[in-house]
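**Q** Turn this into a model:
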Amino acid sequence: MKLYKILTVTLSLATATFGFSQNTSIGITGGYQLSSYDAFDFSEGYNGANIGLTGVYSSSENWGVGADLLFSRSGGSFSQYDISDERVENYRTQMDHIRFIPKFHVFFRDLEDDFRPTIFAGPGVGFLVREAQLNGNDRSSDMQPVDVTGTLGAGFHYQMIPGLWLQANTAYTIGFVDLNKGQTVNPDRLSTNNWSVNLGLAYSLNKTRKAVK
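**A** Sure, this is the predicted structure:
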């Protein structure tokens, strides 16, 4: 309940702030992501997805800031070892996070153009909401509750009709936190690695077409 209240207040403040801005769009986004964990003897990735809210604010023609608030499902496989470095079992795991990803955008072409390519980068934080072993026991207590990441990507915004923008992008996300708290996994880092492809629709809050992002 406390987390729900925090998210509600945060979203309310963000919406109010965007509402008084001249160069702002908000909308929904979702897509496919291929994830893995940066661990020794990695075997295969995991086909996951993400969905959530997206927003962009820009006060100039060629740069802006934004943020995504996403529900993200990722996973991967890794090997578990005992204290004598003998392999015990290969595990395939699935994790669900709520991820907040601030972004710095660089836009190309003119402000009045309907097609606007962009590149972006930013940090991120993810809060573990569920972890499940697909071939073993639940190990949620062994996993870090908070994941810290960095994201780099590129895409475009295309204005389909005045005020309504199609957003498409591909991004790579790397984790900076060793997600495993236990002592049974090999000493290499068990960190997030995601490739994602997203599509979204965003509505401009601006009153004039020139200000639309």
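**Q** contacts and neighbour counts: CA atoms only from here.
**A** OK.
**Q** residue boundaries of the strands in this structure?
**A** 24-37, 46-57, 63-81, 87-107, 115-133, 146-161, 164-175, 192-204 (DSSP state E).
**Q** Can you tell me the number of residues neighbouring the residue nearest to Lys103 when sequence neighbours are not counted?
**A** Nearest residue to Lys103, sequence neighbours excluded (C-alpha to C-alpha, 6 or more residues apart in numbering): Gly122, at 4.5 Å. Gly122 has 18 neighbours, counted by other C-alpha atoms under 10 Å.
**Q** want to put them side by side, so please do this one too:
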Amino acid sequence: MTTPRSFGPLGDVALLRGHAPYTLAGYAGFRAVIDTDGAVPARLKALFIAVAAIDRRYPELARRELARGASLGLTVRDATAGLIVLSSLRGEGAALEFADVIATVFDDSGAPPPQDLPHAGPGEAEANFLAYFGTIPVPLAQLMRLCPGAADAYYLMRRGSIDANPLSPKHGELLLLAILAAGYSPMAATHVRGARMAGATDQEIAEAVLCAVPAAGIAAWIGVGAMLAPD
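**A** Next comes the predicted model:
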């Protein structure tokens, strides 16, 4: 008996092949969605999977998926979007781990010359928060009150993750959403709304969330799927 299709090392696990045909068939079904062009291009979905894998501390899965994305046309500039988002969402350790993965997949990083670092002007962070969130969330209001410099830093990193992302703002939001789904984060709701504001359809949002399944299992979908219920 063979598995329904080839979908990587999981299908080569003898115990699953011998005892768990339903599990493998289900996993193959998920991979059929996320490995092919659909509402979101397959090369970007490979990047989403790789970044979600770093979030869950699976660097080998990340390396395999990023290499698959590169074979589909993903560029090192595209991959830098994952580095940017991990820097802000998951911090230095995760970003450095993904930088190592990028270096192993792409022979030449092609990094451009360093740029001067921007600064937040007076009132710029507050205006950005109001425009994006509609109202300033309590944690950000407290950060602005207690440590204004850190609030400016939050704004700059948030702007880097979406507005200055090498991907489009829509795909930057979808990448953020894939990571948050992998971590079962309640912040996913904010970025479902952000993705819609950036022009994403519910089909695109669904495919981005499903990119968390290889690293985080089907529970990654449960937390977000209810947010996509029709009105």
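**Q** Fetch the TM-score of the aligned pair.
**A** Here the TM-score for the pair of chains, by TM-score structural alignment, normalised by the length of structure 1, is 0.22; 77 aligned residues with a C-alpha RMSD of 5.4 Å.
**Q** Touching, the residue nearest to Lys103 of structure 1 and Thr151? I think so.
**A** Yes - if you go by C-alpha atoms under 8 Å, Gly122 of structure 1 and Thr151 touch, sitting 5.4 Å apart.
**Q** anything in contact with each of these two?
**A** Applying C-alpha atoms under 8 Å, 6 or more residues apart in numbering, one finds that Gly122 of structure 1 and Thr151 are jointly contacted by Ile101.
**Q** Now distance to Phe18 of structure 1 too, for the strands of structure 1, in a markdown table please.
**A** Putting the strands of structure 1 into a markdown table (distance: least, C-alpha to C-alpha, whole Å) gives the following:
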| stretch | distance to Phe18 of structure 1 |
| --- | --- |
| strand 24-37 | 6 |
| strand 46-57 | 7 |
| strand 63-81 | 11 |
| strand 87-107 | 15 |
| strand 115-133 | 19 |
| strand 146-161 | 18 |
| strand 164-175 | 16 |
| strand 192-204 | 10 |
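**Q** outside of stretch 167-176 of structure 1, which residues touch it?
**A** Contact partners of stretch 167-176 of structure 1, identified using C-alpha under 8 Å, 6+ apart, comprise 147-158, 191-202.
**Q** before we move on, the earlier item: I'd like to know how far the residue nearest to Lys103 of structure 1 sits from Ala14 of structure 1.
**A** 18 Å (C-alpha to C-alpha, to the nearest Å).
**Q** any idea how far Tyr132 of structure 2 is from Ala195 of structure 2?
**A** Applying C-alpha to C-alpha, the value for Tyr132 of structure 2 to Ala195 of structure 2 is 11 Å.
**Q** show me where structure 2 has helices.
**A** Taking DSSP state H, the helices of structure 2 run over residues 14-19, 21-34, 42-55, 59-71, 76-89, 91-105, 124-133, 138-146, 148-162, 169-182, 188-197, 202-210, 213-216, 219-225.
**Q** what helices or strands is the shortest one leaning on?
**A** Under the contact criterion of 3 or more C-alpha pairs under 8 Å, 6 or more residues apart in numbering; DSSP states H and E, helix 213-216 of structure 2 touches helix 42-55, helix 169-182, helix 219-225.
**Q** What of the second one?
**A** Other elements packing on helix 21-34 of structure 2 under the criterion 3+ C-alpha pairs under 8 Å, 6+ apart are helix 14-19, helix 42-55, helix 202-210.
**Q** Go through that helix and flag the buried ones.
**A** Pro21, Leu24, Tyr27, Ala28, Phe30, Arg31, Val33, Ile34 (16 or more other C-alpha atoms under 10 Å).
**Q** hang on, the earlier thing: quick one: closest of the helices and strands packed on helix 21-34 of structure 2 to Tyr154 of structure 2.
**A** Each of the helices and strands packed on helix 21-34 of structure 2 was scored for nearness to Tyr154 of structure 2 using C-alpha to C-alpha, and the closest is helix 42-55 (19.7 Å).
**Q** Mind giving me the packing neighbours of the closest one?
**A** helix 21-34, helix 59-71, helix 76-89, helix 91-105, helix 169-182, helix 202-210, helix 213-216.
**Q** Next, the angle from the fifth one to helix 148-162.
**A** Between the axis of helix 169-182 of structure 2 and that of helix 148-162 there is an angle of 110 degrees, by axes from the mean of the first three to the mean of the last three C-alpha atoms, to 10 degrees.
**Q** Just list what helix 169-182 of structure 2 packs against, helices and strands only.
**A** helix 42-55, helix 76-89, helix 148-162, helix 188-197, helix 202-210, helix 213-216, helix 219-225.
**Q** if we go to 7 Å?
**A** Other helices and strands packing on helix 169-182 of structure 2, by 3 or more C-alpha pairs under 7 Å, 6 or more residues apart in numbering; DSSP states H and E, are helix 42-55, helix 148-162, helix 188-197, helix 202-210, helix 219-225.
**Q** Enumerate every residue touching the residue nearest to Lys103 of structure 1.
**A** Gly122 of structure 1 makes contact with Ile101, Pro102, Lys103, Phe104, Gly150, Thr151, Leu152 under the criterion C-alpha atoms under 7 Å, 6 or more residues apart in numbering.
**Q** which of the residues you listed lies closest to Trp63 of structure 1?
**A** Phe104 (7.6 Å).
**Q** The closest one and Leu69 of structure 1: what is the separation?
**A** Distance, Phe104 of structure 1 to Leu69 of structure 1, using C-alpha to C-alpha: 15 Å.
**Q** Please say which of the two ends up with more neighbours.
**A** Ranked by neighbour count (other C-alpha under 10 Å), Phe104 of structure 1 and Leu69 place Leu69 first, with 23 against 18.
**Q** what's near enough to touch that one?
**A** Going by C-alpha under 7 Å, 6+ apart, the list of residues near Leu69 of structure 1 reads Gly52, Leu53, Thr54, Arg99, Phe100, Ile101.
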